[in-house]
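Q: I'd like to go over a predicted model; first the sequence, then the structure.
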Amino acid sequence: MKLAEMKTYLAAHGVEDGTAYSHGGLGGGDIHGIEEIDGVWYTYYSERGSKGGYRAWPSEEDAVAFVVKDAEKFARAYKFWKE
């Protein structure tokens, strides 16, 4: 799955950018984010107004898979995942 597909999939389940994941920015809480920098896909942890814990991935699909899994888990735990 690519980033655009991830956003569509998560939005269909009530999960918007900034709620359970972040695309390039800072989220509304302690959540994982995803961004591409100089052709490399990274995930990071957004907390307290900063990004940290950057991890490089071999492909967009691998980075997206990590974020989708985490965002779904977060949304289900906080009960805003829609079936």
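A: Looks like it came in fine.
Q: rest of the way, CA atoms for contacts and neighbours
A: OK.
Q: check contacts around the spatially most central residue of the chain.
A: Compute the mean C-alpha point of the chain, and by C-alpha atoms, centre = their mean the closest residue is Y21, 3.5 Å away. Going by C-alpha atoms under 8 Å, 6 or more residues apart in numbering, Y21 touches 27, 31-34, 67, 71.
Q: ok, structure two:
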Amino acid sequence: MKLNEMKTYLAAHGAEEGVAYSHGGLGGGEITGIEKIDGVWHTYSSERGKKQGYRAWPSEEEAVADVMKYAEKFARAYKLWRD
């Protein structure tokens, strides 16, 4: 799955960007983020106003899969997820 597909899927289930995950920025709390830096996809934790714990991925799809599992888990835990 590509980033744009992930965004559409998560939004359809109530997991909005900035709430359940972040794309290139900081979220409203402790959430997982994704961004492309110098041609490489990275995931990170958005915590206490900082991006930390960067992890590089060989492909966009692998980075997206990592964010997906955390975003869905977050959305379900905070009762944001809609089936």
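A: Structure received. Predicted model only: the values in this text are computed from it and were never measured.
Q: ok, back up a step: pick out whichever of the contacts of Y21 of structure 1 sits closest to W81 of structure 1.
A: Nearest to W81 of structure 1, judged by C-alpha to C-alpha, of those is A71 at 9.5 Å.
Q: helices of structure 2, start to end?
A: 3-12, 60-77 (DSSP state H).
Q: could you dump those to a markdown table with mean neighbour count and distance to T43 of structure 2?
A: Formatted as a markdown table, the helices of structure 2 follow (neighbours: other C-alpha atoms under 10 Å; distance: least, C-alpha to C-alpha, whole Å):
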| stretch | mean neighbour count | distance to T43 of structure 2 |
| --- | --- | --- |
| helix 3-12 | 15 | 12 |
| helix 60-77 | 18 | 6 |
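Q: between the ones you listed, which one is nearest to D83 of structure 2?
A: Smallest distance to D83 of structure 2 across the helices of structure 2 (C-alpha to C-alpha): 8.8 Å, for helix 3-12.
Q: what's the angle between that closest one and helix 60-77?
A: Interaxial angle of helix 3-12 of structure 2 relative to helix 60-77 (axes from the mean of the first three to the mean of the last three C-alpha atoms, to 10 degrees): 10 degrees.
Q: and for helix 3-12 of structure 2, what span of structure 1 is it aligned with?
A: Using TM-score structural alignment, the residues of structure 1 aligned to helix 3-12 of structure 2 are 3-12.
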